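Asker: need coordinates for the following:
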Amino acid sequence: MRTFKYKDYEITVHTEPKYNPNSMDNLPYDKVIPIDVPFDDFNTCFSLNIEKDGESTSVLIIAPHYISVESCVLPHEKGLFMLLDNFVCLFDVEAKEIVKKVDLEPYGTTERPYIYGEDYIIHGEMNIYRVSKNLEIKWQYSGRDIWERYRGPEPAFEMKEDRICLYDFMDNYYELDYDGNLIFEKENPYQVNPYIGKKQANNEQKRPDDSIKLREYRNGTRNPLRLLSRFFKGRNS
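Answerer: You can find the predicted model right below:
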């Protein structure tokens, strides 16, 4: 649960169970707002409990599946800022409505928003964005691979006072200023692809030798169709 203050309002964010308009098992809400998602199991639901002067209103948000309820909502001067997968939204607390929604059209999913001055920095799977308080995309940046790490102690994404430090999945390192300019880059000469193997500097990556079982499937000795044809051939002989 997270709590925000806006004017005389107190808003708490809660994770909620799945919602289906045709079900009798739904919890009661004063308003339900779907964000371009079908009413099925592949979505994420959370509620905004809005309180003022002892009165409470519950608003259910039905969002795309790939969001984190713990981090997708941030304060905004007009209410709440929301990152709902590929959408950035502005929620008006007084009207209890989403009054603006912009599709970032990212490659992959989005991870988490962060406040930077009056703007928002968004860590996406493939893209880094800076979005204004009016939900205008000021810039975006993508690297050679996804902004995730599977090795190394440093985080894949880190905001510092004057720069954003990034590692991609191949362990290449980047630094951006807050205007979206690449100010430093270091390519990893010993890039590691867990699906292929290791790449030595200035050498081509080579796929590891096929396993014995895989070779057997490829040459047909374990191919199910070949085994079946051999079975019927034996019966007909």
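Asker: use CA for all of it now, contacts and neighbours both
Answerer: Fine.
Asker: which residue packs closest to the residue positioned nearest the centre of the chain, ignoring adjacent ones?
Answerer: In the chain, the residue lying closest to the centroid (Cα atoms, centre = their mean) is Thr110, at 3.0 Å. The shortest distance from Thr110 to any residue other than its chain neighbours is 3.8 Å, reached at Gly124 (Cα to Cα, 6 or more residues apart in numbering).
Asker: please give the structure of this sequence too, so both can be compared:
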Amino acid sequence: MHLERSTYIIDISLEQFSEYGEHHDIKQYISGEDLYNVLVVACSSIDEGIISKVVVNATGIILEPHEDRMIIEDKSIILCVGGDICCLNLHDLDLGWRILADDACCFSIHRYNNGYIVHGELAITHISLKGDIIWQFSARDIFVTYQPVENGFVIENDIIKVTDWQGFEYHLDKNGNCIKEFKC
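Answerer: You can find the predicted model right below:
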């Protein structure tokens, strides 16, 4: 995935760890035991060329890079990496913070109430801008649907609507409380 923001060019790819395991000149943020797949993040300055390159691994299933799995802020990039959310400084790709948001996999991350909402397989997690968990919500089943649901995860007017595998839809308020639940 290739992104351009202000003065930065960011390239993110899903690679096999064996391609990068021997490169001691590349920063590595490894926390998971499965070293098969890793995200490789390269950041360049439009004026200065390549600034830095990192390899990031995590617990859980690492998905292909997608615009729903990252947020680019003024000075950082927030990434879904397996079950982790990682904040990397854009200038040098140093790790600002890292938090386990889901034990399995993070599907997407969204700006929400001075922080972030993470749509994970097992949990919906509200994280502060500094990487602290504010609240988490889990339900009777995973937040994946086996049949196409038009809006399996959506945020409308500060209400988070999410559907689980059994077809139950949950409406969460800004404090993570379930204010409505019904079978679709």
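Asker: what's the TM between chain one and chain two?
Answerer: For this chain pair, the superposition-based TM-score is 0.82 by TM-score structural alignment, normalised by the length of the second structure; 180 aligned residues with a Cα RMSD of 2.6 Å.
Asker: returning to that earlier point: the residue nearest to Thr110 of the first structure corresponds to which position in the second structure?
Answerer: Under the alignment by TM-score structural alignment, Gly124 of the first structure pairs with Gly120 in the second structure.
Asker: residues contacting that match?
Answerer: Going by Cα atoms under 8 Å, 6 or more residues apart in numbering, Gly120 of the second structure touches 83, 101-102, 104-108, 143.
Asker: which of those fall within strands?
Answerer: Taking DSSP state E, the ones among the contacts of Gly120 of the second structure that sit in strands are 106-108.
Asker: could you find the counterpart of Ile9 of the second structure in the first structure?
Answerer: Structural correspondence for Ile9 of the second structure with respect to the first structure (TM-score structural alignment): Ile11.
Asker: need the nearest residue in space to its match, chain neighbours excluded.
Answerer: Ile50 (4.6 Å).
Asker: alignment lookup: that neighbour to the second structure.
Answerer: Under the alignment (TM-score structural alignment), Ile50 of the first structure maps onto Ser44 of the second structure.
Asker: test my guess that that match contacts Ser6.
Answerer: No. Checked against Cα atoms under 8 Å, the pair Ser44 of the second structure and Ser6 is beyond contact range at 11.2 Å.
Asker: out of those two, which sits in the busier spot?
Answerer: Neighbour count, other Cα atoms under 10 Å: between Ser44 of the second structure and Ser6, Ser44 has more, with 20 against 8.
Asker: residues contacting Pro224 of the first structure?
Answerer: Contacts of Pro224 of the first structure (Cα under 8 Å, 6+ apart): none.
Asker: where's Lys53 of the second structure, which helix or strand?
Answerer: strand 49-56 (DSSP states H and E).
Asker: residue contacts, the counterpart of Gln136 of the second structure in the first structure?
Answerer: Counting by TM-score structural alignment, Gln136 of the second structure corresponds to Gln140 in the first structure. The neighbours of Gln140 of the first structure, taking Cα under 8 Å, 6+ apart as the test, are 127-130, 180.
Asker: ok, now Val41 of the second structure?
Answerer: Contact criterion Cα under 8 Å, 6+ apart gives 10-13, 53-56 as the residues in contact with Val41 of the second structure.
Asker: and if we set it to 6 Å?
Answerer: 11-12, 53-54 (Cα atoms under 6 Å, 6 or more residues apart in numbering).
Asker: and for Ile77 of the second structure?
Answerer: Listed by Cα under 6 Å, 6+ apart, the contact partners of Ile77 of the second structure are 71, 87-88.
Asker: closest to Glu64 of the second structure out of these?
Answerer: Ile71 (14.9 Å; Cα to Cα).
Asker: so the closest one is in which element?
Answerer: Applying DSSP H and E as the criterion places Ile71 of the second structure in strand 70-72.
Asker: which residue numbers in the first structure go with that strand?
Answerer: The alignment places strand 70-72 of the second structure over residues 73-75 of the first structure (TM-score structural alignment).
Asker: ok, average deviation of that stretch from the second structure?
Answerer: Taken against the second structure, stretch 73-75 of the first structure registers an average deviation of 1.7 Å after superposition, with mean Cα distance after the TM-score superposition for the first structure.
Asker: tell me the gap between that stretch and the middle of its chain.
Answerer: A distance of 16 Å separates the centroid of the chain from that of stretch 73-75 of the first structure, by Cα atoms, centre = their mean, to the nearest Å.
Asker: still on that earlier bit, and in the second structure, which of the contacts of Gln140 of the first structure remain?
Answerer: Using both residues aligned by TM-score structural alignment, their matches' Cα atoms under 8 Å, the second structure keeps these contacts from those: 127-130, 180.
Asker: ranges for the helices of the first structure?
Answerer: Counting by DSSP state H, the first structure has helices at residues 212-219, 224-236.
Asker: any chance of those helices in JSON lines with distance to Gly117 of the first structure as columns?
Answerer: Below are those laid out as JSON lines (distance: least, Cα to Cα, whole Å):
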{"stretch": "helix 212-219", "distance to Gly117 of the first structure": "55"}
{"stretch": "helix 224-236", "distance to Gly117 of the first structure": "61"}
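Asker: out of those, the one nearest Met159 of the first structure is which?
Answerer: helix 212-219 (44.8 Å).
Asker: hang on, the earlier thing: possible to save the kept ones among the contacts of Gln140 of the first structure as a markdown table with neighbour count?
Answerer: Listed next are these as a markdown table, based on neighbours: other Cα atoms under 10 Å:
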| residue | neighbour count |
| --- | --- |
| Asn127 | 23 |
| Ile128 | 25 |
| Tyr129 | 22 |
| Arg130 | 24 |
| Gly180 | 17 |
